[in-house]
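>>> Okay, sequence plus prediction incoming.
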Amino acid sequence: MSRRDSRMMLYLGGVASVAWCMVYMAQVHTTMLAPAPLAGAMHLAAAPSDADRVEALLKSMTLAQKVGQMTQIDIGDILYGKSREPALAINRAKVAVYAKLGIGSYFNSPFDANSSPHGRVGWSASEWRVVLNTIAAIYKEHSAVPFIYGIDTTHGANYVRNATLFPQPLALASTFNVDLAYAMGRIEAKDSLAAGIPWIFSPVLGIAMQPKWSRVYETMGEDPHVVSTLGVAVIRGIQSSNASAACMKHFIGYSNPTSGNDRADSIITDFDLVNYYAPPFLAAVRDGNVLSAMETYTSVNGDPVVQSTKLLQGLLRNDMAFDGLLVSDDDEIHRLVAEHHVAATELEALQMVMDHTSLDMNMVSKKHRATSLLLKLVNASTIPEARLDSSVRRILTLKQRLGLLDAPPSTHENLVATVGSDEDRALAATAADESVVLLLNKPVEPVDAVNPKMVLPIQNPNAKIFVTGPLADNKAYLCGGWTVYWQGTDDSDAIPYGRTIKEAVAARFPNVVYAEGVPVLDTDVDANAGPPGSVHAMSAPQAANHSAALALAAAADYTIVVVGEAPYAEKSGDLDDLTLPSGQLEYIAALSRVTTTNVIVVVITGRPRLLGHSLRHVHGVLVSFLPCAGGGDAIAKVIAGDVNPSGRLPLTYPATTGHALPYFHRANVACTEGFKECPVQWPFGAGLSYTTFKYDNLTLSAWRVDKVTGRLRVDVSVTNVGTRAGKEVVLLFLSQKVRRFAVPEAKLLKRFTKIELAPSASTTVSFELSFDDWSFALPQIGHGLNRTAEDGLFHLMIKHDTTCGGAKKNPLCAHFHLV
C-alpha cells in the first residue's frame, strides 16, 4: 500500500475499496511446524448476541451512514500538519464532518515521508493515543459508529516511536522459525494496540516469484509452503489477544509483475494461481482464521483485481470461503480510470466494483467524492441497498469482535509501558541472529595444508580488522523501507536502538579500523574525470576516500566489506538489473587486488542483489535480508562465532538477472545446451553452519500408497558430528516423475522443521504426508478448488541439494508409488 507524502501524492481523486485476499490450499498443514500451542487464534463465528447487536445497529443506519462505513481515509486528510503537539494537529471541524458522514475507518501514519519537522521521528504510543482518543471523542459527540484504525506494520510497529523492530519478513523467513514468526505478529500487534491501533495490514502472503520486484523483502520468500506456514504463525500472533485483526495481502498475483517493476501486470495461468499463489491465502483463512484481507494494485492477465469477479468473488469468497472484511489497496478504485483504463469515470469504476465483487471498504487518501458517488449510485437504484448491507455487516462484525462497539471502547492503555520492552527486543534480536545466512566460507589464507581453518568465525581475538563499505556504519540501512517512514530513512539515529555493524564488530574485537570506502550508490561520478570513454570515474573526494580505504585493507588481517541497498519501498525501488551498483563491485575487486587479506563480504539487501565476478576473490559471504535494529549485533556475533549461523535462503539466489527462476520451476525448463539445470548462485534452502550435520537412515512407512486415503510416514536421523552446537533446518521435497495433467515441478517443498543439536547429539525427525501433499488443485476457479492425484512414481528428497534419479544412489533420496 502506498504511503506517500505531499510531494508524491499520485491522485487527487479516487474511490477506495476494501479488498484483501485469501487463497486456499488443502496441501498446507502446519501442525508439525507450529509452536505448541499457538494459543489465542480468533474464531470467525460471532456469538449470537453479537450478531443480533450488529443487525440492530445495521438496521438503524441511514444510507449515508452505511456508505460512510465503507470508506477509509488517510489520516493526513484530518490533520493541519505534523505538529509538535499531536492534539493540536487535528482538524476537529473536518473530523466532525466525517463523523456525521459515518466514515468507518482511518489509516496510515502522518510521518510516512522520509523526513519529519521539529526533529520528531513519528509519534510514540502515548501520542498516537492522544490523536485517536480525540477523534473518538468527536465521533461520540455526534453519536457516530466508532471508527477502526489500520496501519502498515511489516516488521514490528514500525510507525510507533520506540517500538520493537523485527527483521523484515524476508529475513524472518530465513530463520525458518515458526515460533519467531508468531512472536513478531504478537509483539507488533501489542505495540500497535498500545497506540490505539487494532487493525494490522500484515502479513504479505505473495510468493516472491520476481526477484527484481521492489517488495520482495516484504514477502516471506518464494515457496508456497514456507509462506503458508510462517504466514499463519504471524496471523495467529497478531490475533492472539482477540483485540487485533490481521489483514492478509495482497490478493492476488501482485508478487509476479511481468516486467519486474512494481504494479506491472501479472501473467499467471490458473493452474499456477491455484497451486502456488493461492495456498498461503487459503492457509490464512482455514488455519489462521484471518479476519481481513486486502486486494492488490495490479491486474492478473489483464483483469484488474479490484473489480475481478473471478478472483475476488470466485476464488476468495467462494473457493476459499473467506467471510471477513475485504479492503482495497490505496486509491485502487480510482486507478481503474487512471491506470488500468477499464473505466471512463470514477462513477463507472465504482459501479464495476460494486457489481462484480464483494469489496467492503474503499481506501482513499482523501474523501473527495468517494462517499457521494456511492450514495448517488444507491439512490439511483443502480446498486441495491442489500449490497451495502452485506459489506457494512462485515465491517460492523469486525468492530464488534475487537471490542470497538463497546461503551467505552477498549483502549489497552496498560500496554503503553510494554512498548520496546527488553523481553520484546530480545526476541527480535534472536530473529536477527537466526536470519543471517552464511553462503561462502573458504579457508584462511595462507592455507594450512595440515589443519586448514575457515575464514569464519574469526578466532583470533587480537586480529587486525578493517570494516568498510557503504552499509557498515548506518543502522537505518539495516532496516529498509517501512521503517519509521514509508520509504525508510538514511538517518541512522532515527532507529531508536541497536548498533551498526561497525560498532558491533568493534565491541567484540579491540583492533578495528573503519572507512566507508565507497558510497551506496554511484552518485559521485565526474564525467570529466578518467580516460576518454571510461564508464565509471570517481570524483576527487571519493577517490581520496577509496585510496585511504585500500591502504587500511592492506594492513589488516581481515577486511569486512558491507554492501547492499539503500532503503526503498514500492515504485522507488524499481530495478532493471539485479547486479549491485558498479561502484560497490569495483570496490570489492579492488580490495581483493591490493591485499592478501581475507575479504569477507556482508550483503544487506531486500532482494537477491548479484555480486558477479567479485565472488571469485573473496573468502566469506554473509547475507541478511534487512535484519533491522538487531542486525548489527547479529552480523558481529556470527563473525565472532558467538552465534552459529542457522539462516537458510527462503528464495533462489540467481546468478544472473536473466535466469531468475524459482526452485520449483517446471521440470522441462533448461537454460543451456544439453538441457542442463539453470545456473544459480545459491539455491533455495542453502546456508552453511560452523558445525556439520549428518543425515542417514531415511525410511518410509510404505512403498505403495493409496493416492486418496493413504498416509506416509517419513523418518530421517540427523546427527551433529561437529564440535559445537548448532541449529539445522530439515527440508522435505517431493518430485513427481510423470504428471499427465501438467508438466510437474522439478521439486516442491512439503515439510520443514528446525532443530537444535549439541555436539554428537542425534535425533530422528518425523514427517507425515497425505493426499494434500501429492495432489494438485484443478484450475477451476469458482468451483471449489477441487484436488486430484495421479498414479505413479514420486521421489522424496531430504535437504535442499539432494537430487534423485542419477546413476549414483543418493541415501537422502527415496521413492514411493501412488496407486
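Structure's in. What do you need?
>>> CA atoms for contacts and neighbours, from now on please.
Fine.
>>> in stretch 143-153, what counts as buried?
Within stretch 143-153, the residues that qualify as buried by neighbour count (16 or more other C-alpha atoms under 10 Å) are 144, 145, 146, 147, 148, 149, 150, 151, 152, 153.
>>> can I get those in TSV with distance to residue 541?
Formatted as TSV, these follow (distance: C-alpha to C-alpha, whole Å):
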residue	distance to residue 541
144	61
145	60
146	58
147	54
148	52
149	48
150	46
151	42
152	40
153	40
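>>> Tally up the residues packed near the nearest residue to residue 441 once chain neighbours are set aside, please.
Once flanking residues are discounted, residue 441 sits nearest to residue 620: 4.5 Å by C-alpha to C-alpha, 6 or more residues apart in numbering. Residue 620 has 24 neighbours, counted by other C-alpha atoms under 10 Å.
>>> also this one, for the comparison:
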Amino acid sequence: MTACSSNANLPVEPRDAAIVWPKLQLAVKPQSDIEKSIAQMVSTMTIEQKIAQMIQPEIRDITVEDMRTYGFGSYLNGGGSFPNGDKHATPADWIALAESMYQASIDDSIDGSTIPTMWGTDAVHGHNNVIGATLFPHNIGLGAANNPALIEQIATVTAREVMVTGIDWVFAPTVAVVRDDRWGRTYEGYSEDPQIVSDYAAAIVKGLQGAADKDFLGDERVISTVKHFLGDGGTVGGKDQGDNVATEQALFDIHAQGYVSGLSVGAQSVMASFNSWHGKKSHGHQYLLTDVLKNQMGFDGFVVGDWNGHGQIEGCSVDNCSDAAIAGLDVYMAPTPVWKPLFNNLVAQAKSGALPMARIDDAVTRVLRVKMRAGLLEKPSPAQRPLSGKTELIGSKAHRDVARQAVRESLVMLKNNGNLLPLSPKQVVLVAGDGADNIGKQSGGWTITWQGTNNTNDDFPGGTSIYEGIKAQVSKAGGKTILNPEGRFAIRPDVAIVVFGEDPYAEGHGDVDDLEYQPGNKRDLALLKKLKAQGVPVVAVFISGRPMWVNAELNASDAFVAAWLPGSEGAGVAEVLFSEDKANPKFDISGKLSYSWPSHPDQTAVNRFDDDYKPLFSYGFGLSYADEVELGMLPEVIQPHLDESESVAIFKRAVQPPWRMFIGSDDQRLAVNGAMQQSSTVYVRTIDKERQEDAWRVAFNGSGRGYIDFSSHLASDFKASLASDSVLSFAIKIDQAGSSDNATDSINEPLIEKTYIAMKCDTDCGEPLDIAPTLNALPAQQWQAVNIDLKCFRYSGVDLGKVTTPFSLASASPLILNIADIEIRPLHKDETVTIECQ
C-alpha cells in the first residue's frame, strides 16, 4: 500500500474502466420476476410519476399534501430535523409522520400513483436523531476497537431502533479513508487504513440489511447506504467538499475499498460525494458514477445525492440540473423549497428530450428494484410493521450493553507512567474538566442536532456521562467522588480524572488549520498543570474527533486515554479505568490507534505506509495494563496567544463557542436547540446560503418586540478589537417587510420600520442602534455585507470589555430576513464601513 499522491499527468478518465476497477461478485443478484414487474410498472408511469421517484425532499419543506400530490419516491430528515419541528418528538411522533407520508404516497387520487415512498435518515452512530436512542461511539472509536463482529452487532441494534420508528433506510455506513486529519469529518471514518474500512463496511451493511442469503431486508432490517462516492477522505488539505487529486489507482486502492466490500455483500444504495476528483464534482462525474460504479463494478441499486450536492456541478443550480441525472445520479436529495422548481425543470427537460428517457427509466428502475427487494410494495404500512411502536427497544438495556462494550474496546491508552491505571475505586476521586458530566460533548456531532450542539444531559434519557459512570464504580466500592469541572476541592483527592477535549461539530464546521489542541487558549492544559502542581496524580481522558497535537497535555498527565467520542454510554469509560483487583482488572484497555498520532501540529497527513513515516504514536499503538512503558517528556512548542484584535466568529456556518443562540420577546427567552425554533414573536430556521445550513431565516411576526441573540454567560473583552478599528460584520438578505404573511417573497410597503442591533453586557449597558435606514437601502432578495464600526457601540454606552452578547437583532414590526457570517473582525482593505460613528 502506498500513500495517496498527486499525478496530474496520468489520465483521469481512461477509456476502459476495467484497467483499474474490478467486476464485483455481488451477493444480491437480479431476479427475473422482480425485473419483469419493474419493467411493467415503468412502462405505465407518466413522466411526472417517474421524476417524482427521483426527488427526495426534506420533512421541514414538504407536507403530507405535497406527498399526496407528487408521490415522491423518498424523503428524508436532515440532522437536527424532527417531526413537527420538535426536538423532543416521541417515537410515536416519528411513527405518525411515517404513516401519514406512506398513506399519502399510495393515495392515487391526485398523482395516479400507488408506489410507496421510503424515509431516509442519518443513523450514523445509532438512531442519533431520536431522543433516548442508544448512541454508539463514532466511527473513529470503533476503528480503534478493530472488531468487525461487534460492528455487525452495532448495526443490527441500530436497524432495530430505526425500524421502531417506521423508517426504512439509513445513510450509513461512511466508508471514507481519511488521509488528512484536518478534515471536519475525520471521526466519521473508521481508519486511515483501507483494510479496517473494508472489513467494517461489509460488517455494517450485513448488520443493517441482513445477510443476502438469510434475512435480507427482513422485518428488523433497513436499507443501507455506503457513502460518499468517491474519495471524500482524501481531499487536498483535508478540506470538506474539496478536491481529491489521487491517481486513479490510488483512488481504488485507498478510497474505494469500503465500496468493494460493502457492495459485494449487498448494499442497495450509494451516496454521491460533495468532493471533486481532479476538479470535477462527483455528483456530475459520469465516469465514476456510471462507467465505474454501475457498468464495471456492477452495482444495480440506486445512487442518491447528498444535500443539494447536484447544485455544485459546474453549470448547475440547486433547482435546475439535468446533468446530474445524465451523469448517473438516480435520486436528487433536494431539501429546502428547491424541490418544486427542480421537479418542474426535470419534467420539462424530460419532455424536451434534454434529459433522455432511457436514463430516467434506468433511474426509476433502480429505485423500484430496491423497494421491491426491501418488500416495501408488500409490507404493511409503517405503523403496522412488527417492530413499529415497540419503544421498549429504543435505548434498551441489551442495546446499551452493546454500546458499553464498544466504548470499552475503543479506548486507547497513550500513557500510563508508574502504571497509575487501573485505579482502585476505594479512593477519593476528583472528576474535573468540562467533558466530565456532559453527554452531549462526549457524543460529538450528528447527535440529536446536526452539529451535536445545544444539548444537555436531559436530552439523553437512559444515557450516562463519564462522571456518572465513575461515581457508580467508586460509590459501589465505598470510595468518594468529587465533581468540579474547574478542579477545585475541599477534601484532598487521591487522584484526579480530567475529562476534556473538542466541542461537538459536524462536516465542514470541524475543518481546522492544524492539529494543535486549543491554540492560544490552553485552559485545559492550565487545569492539568494546576492539579499536577498540587501533587495530585492526573488521569487525562481526552475527547476528540481526531488525533491532535497534545504534547503539553501529555506531559502534564500521569496517564492519558484517548476516548474519542464514546456516545451515550459514558459508563463504559469508567468500567475500564477502575478495577478492584489491580493485578487482574475486570476489563483490560485494548484499543489500538486506527489513525497515526501527530508529532507536531502541522503533521496533519501522516498515514501508515507513508515513505517518511514519523508519527508520535504509530498506527496500531495502544498500551495495555500489562505494559510497563514510561513516556518521557515530549517537546512543547509555546504558542503565542491570539491577538485579540483578530477575527472573532460568532456565527460562521454554525454558532461558535462560547456563544449560544436565543430567540424571544420581552417576556420570553428560548434557546435555539435545533434547526428551527419559534417564540410568540419570532420564528427561525436554518437555510442554505453557500453550504448546508450555513444561514438563518428570521421571521418577526409584528405581534410585539422579538429578538435573536448570540450570548454567553462568559464576558468577552473586545477593547483590542476597538483599538484595531474592527467592525461587527454580518451578511443579510431581506425577504419581506411590512407584512406578517411569510408566504410571499417580495418587499411590501411600508418599508422596514425600527430594527435594532445591540451589544449587551452582564448588566444593562448601551443603547441599541436603529439599522432600519441601512436595511431599507439594501436591494431586496440579495445577500449583502453589513459592517458596523465598533465605535458605534462604544459611543452608545457599551462596555466593550464586558460583552456577553456581541450580536442582538430586534424588531417589533413584521420582517423576514436571512442572516449569516456574523463576526467581529478588522475591516478588509477593499471594504467600506456600512455604519460608522464619529
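Now that the structure is in, tell me what you want to look at. Note that the coordinates shown come from a computational prediction; the quantities given were computed from them, not determined experimentally.
>>> TM-score for this pair?
Once superposed, chain against chain, the TM-score is 0.67 (TM-score structural alignment, normalised by the length of the first structure); 582 aligned residues with a C-alpha RMSD of 2.7 Å.
>>> and the gap between the residue nearest to residue 441 of the first structure and residue 458 of the first structure?
Between residue 620 of the first structure and residue 458 of the first structure the computed distance is 11 Å (C-alpha to C-alpha, to the nearest Å).
>>> Quick one: the strands in the stretch 651-800 of the second structure, in order.
For the stretch 651-800 of the second structure, applying DSSP state E, counting those that start in this stretch gives strands covering 654-655, 660-665, 668-671, 676-678, 682-687, 695-700, 706-711, 726-737, 755-761, 769-770, 784-789.
>>> so where do the helices sit in the stretch 301-450 of the first structure?
332-338, 346-356, 370-379, 385-401, 422-435 (DSSP state H, counting those that start in this stretch).
>>> With the stretch 551-700 of the second structure instead?
551-555, 571-577.
>>> Would you reformat the ones you listed as a markdown table and include distance to residue 88 of the second structure and mean neighbour count?
Formatted as a markdown table, the helices of the stretch 551-700 of the second structure follow (distance: least, C-alpha to C-alpha, whole Å; neighbours: other C-alpha atoms under 10 Å):
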| stretch | distance to residue 88 of the second structure | mean neighbour count |
| --- | --- | --- |
| helix 551-555 | 38 | 21 |
| helix 571-577 | 24 | 25 |
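>>> do you know which of those helices lies nearest residue 624 of the second structure?
Each of these has some distance to residue 624 of the second structure by C-alpha to C-alpha; the shortest is helix 571-577, at 10.9 Å.
>>> what packs against the closest one?
helix 397-410, helix 466-477 (3 or more C-alpha pairs under 8 Å, 6 or more residues apart in numbering; DSSP states H and E).
>>> how about the nearest residue to residue 592 of the first structure, chain neighbours excluded?
residue 617 (5.9 Å).
>>> Now do the contacts for the residue nearest to residue 85 of the second structure when sequence neighbours are not counted.
Spatial nearest neighbour of residue 85 of the second structure, excluding adjacent residues (C-alpha to C-alpha, 6+ apart): residue 676 at 6.6 Å. Contact partners of residue 676 of the second structure, counting by C-alpha atoms under 8 Å, 6 or more residues apart in numbering, are 85, 683, 684, 685, 686.
>>> From what I see, the third one and residue 707 are in contact.
No. Contact between residue 684 of the second structure and residue 707 fails when scored by C-alpha atoms under 8 Å: they sit 10.3 Å apart.
>>> Which one of these two is surrounded by more residues?
residue 707 (26 against 23).
>>> wait, isn't the more buried one in contact with residue 661?
No. Between residue 707 of the second structure and residue 661 there is no contact under C-alpha under 8 Å: 10.6 Å.
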